[in-house]
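[1] predicted coordinates and the sequence they were generated for:
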Amino acid sequence: MMPTSPSSRIVLVTGPTKSGKSEWAETLAMQSGKSVIYIATAQTNADDPEWQQRISQHRDRRPADWLTVEAPENLIETITTAPSSCCLLVDSLGTWVANLLEQDSITWAATEQNLILSLERLDNKDVIVVAEEAAWGVVPAYASGRLFRDRLGQLVRRLGAVANSVYLIAGGHVLNLSLLGSPLPTPLNEKR
């Protein structure tokens, strides 16, 4: 793992649905003291009012001075081209993975690797990534559900290995896994 520069930081905030992940990530972004760029990976859908309401709730909660960039597919480019000395808040990794689910396994492996490399090569930026824990339930009965769960789970694990801090939000509590736990070794098939 290539360390980020001393003035850069990667934070992973993970947990189940409606646990408060986004709120905790927003709190961390406000505490960074840097200008915040909120990177939204969700795609709007006028035919889905409930989805639009979820997006509006997130939008309404953010401070007015935060810049919002929609990056449903071009997350890597958005991270690498963002200005230095800022805090990027990516919400959410699961939505981004879902948006790219049609990629074949070879293309996805390259995409996943490029995301990790872009985070390892930060230029005086903080990046806070919100990610869902999608694999705490039963194995999905359909192939696309299993593919999504496996890709997101693997990516969250890889991101956790390069993050400076990892938080789990569960049961209305914030747990700093970086202080409470020990990282797993990198599997041999993932070592560079």
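    The structure has been received and is ready for your questions. Keep in mind the model is a prediction, meaning the values are calculated, not measured.

[2] please make it C-alpha for all contacts and neighbour counts, starting now.
    Noted.

[3] give me the element L168 is part of.
    strand 165-170 (DSSP states H and E).

[4] next: V90.
    Going by DSSP H and E, V90 is part of strand 86-91.

[5] just want the most central residue of the protein.
    By C-alpha atoms, centre = their mean, the chain has its centre lying nearest to V129, at 3.2 Å.

[6] how near is that residue to V156?
    10 Å (C-alpha to C-alpha, to the nearest Å).

[7] buried sites along the helix ranked longest in the chain?
    In the chain, assigned by DSSP state H, the helix with the most residues is helix 143-162. Neighbour counts over helix 143-162 (16 or more other C-alpha atoms under 10 Å) mark 147-149, 151-153, 155-156, 158-162 as buried.

[8] this is the comparison structure:
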Amino acid sequence: MKKSILITGGARSGKSALAERMALQPAGRAIYIATARLHDGDDEMAERVAKHKARRGAAWQDVHAPTDLAGALQDTDGGVPRLVDCLTLWLTNLILEDSDWQAEADRLVETLARQSAPVVFVTNEVGQGIVPENKLARLFRDAAGHVNQSVALACDEVWLTVAGYPMKVKPNDHSF
């Protein structure tokens, strides 16, 4: 496994399952860094989280990091691979808290460069649809594109999943 991998794709494209397989490959165990926030009354999200945990099983140690992703990577470095699921939920949390998402993205990329244990990131590709009708949605779409490009540039590999099929899109020649 390479040092750092970004897996992107649309909703339900197979990103998380691929990321889980990649993170477990080297050691048979890994750390799952979850960025989702559970809110009171959001039973559907709680059910999703429970299904994810059950599917992963005992080979995983869970760490919850809804906003301080760079800190979570620093705290968990030096051992087994880490899986961050997902960057777009992390970005959502930052935007909704009115945090400086750009500074946090820069901090994440800087932290990634110093990691010794592998990191697999999951993110959503949100830029292939229509231009959103409201300012917040456009901000999110543009910020997600920026974060995805920054992390992709910092990663050793980038994969795109479509209908359960992974396609390797990096490394490639950026000399044009």
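    Perfect, I can see it now. The model shown is predicted, which means the values in this text are computed figures rather than measured ones.

[9] mind checking the TM-score on these two?
    Here the superposed chains carry a TM-score of 0.92, computed using TM-score structural alignment, normalised by the length of structure 2; 176 aligned residues with a C-alpha RMSD of 2.0 Å.

[10] hang on, the earlier thing: list the contacts of the longest helix of structure 1.
    1, 3, 10, 12, 93-94, 97-98, 101, 112, 116, 120, 131, 133-135, 139-140, 166, 183-184, 186 (C-alpha atoms under 8 Å, 6 or more residues apart in numbering).

[11] go again with 7 Å.
    For helix 143-162 of structure 1, the surrounding residues in contact (C-alpha atoms under 7 Å, 6 or more residues apart in numbering) are 1, 12, 94, 97-98, 101, 112, 116, 131, 134-135, 139-140, 166, 183.

[12] quick check: it compared with structure 2, mean distance?
    Taken against structure 2, helix 143-162 of structure 1 registers an average deviation of 0.8 Å after superposition, with mean C-alpha distance after the TM-score superposition for structure 1.

[13] now do the strands in structure 2.
    Using DSSP state E, the strands of structure 2 run over 4-9, 30-34, 60-64, 82-85, 119-124, 157-162, 165-170.

[14] most tightly surrounded among those strands?
    Burial of these is given as mean neighbour count (mean count of other C-alpha atoms under 10 Å); strand 82-85 ranks first at a mean of 27.

[15] against structure 1, where does that strand fall?
    Aligning strand 82-85 of structure 2 against structure 1 (TM-score structural alignment) gives residues 88-91.

[16] aligned partner of V120 of structure 2 in structure 1?
    Using TM-score structural alignment, V120 of structure 2 sits opposite I128 in structure 1.

[17] and its match, how far from L89 of structure 1?
    5 Å.

[18] check E133 of structure 1 too.
    18 Å.

[19] likewise T41 of structure 1?
    T41 of structure 1 is 11 Å from L89 of structure 1, by C-alpha to C-alpha.

[20] also L117 of structure 1?
    17 Å.

[21] tell me how many other residues crowd the aligned partner of D47 of structure 1 in structure 2.
    Alignment note (TM-score structural alignment): D47 of structure 1 maps to G41 of structure 2. Neighbour count for G41 of structure 2, taken as other C-alpha atoms under 10 Å: 8.

[22] S16 of structure 2 maps to what in structure 1?
    If you follow S16 of structure 2 across to structure 1 using TM-score structural alignment, you land on S22.

[23] find the nearest non-adjacent residue to its match, please.
    Spatial nearest neighbour of S22 of structure 1, excluding adjacent residues (C-alpha to C-alpha, 6 or more residues apart in numbering): V130 at 6.5 Å.
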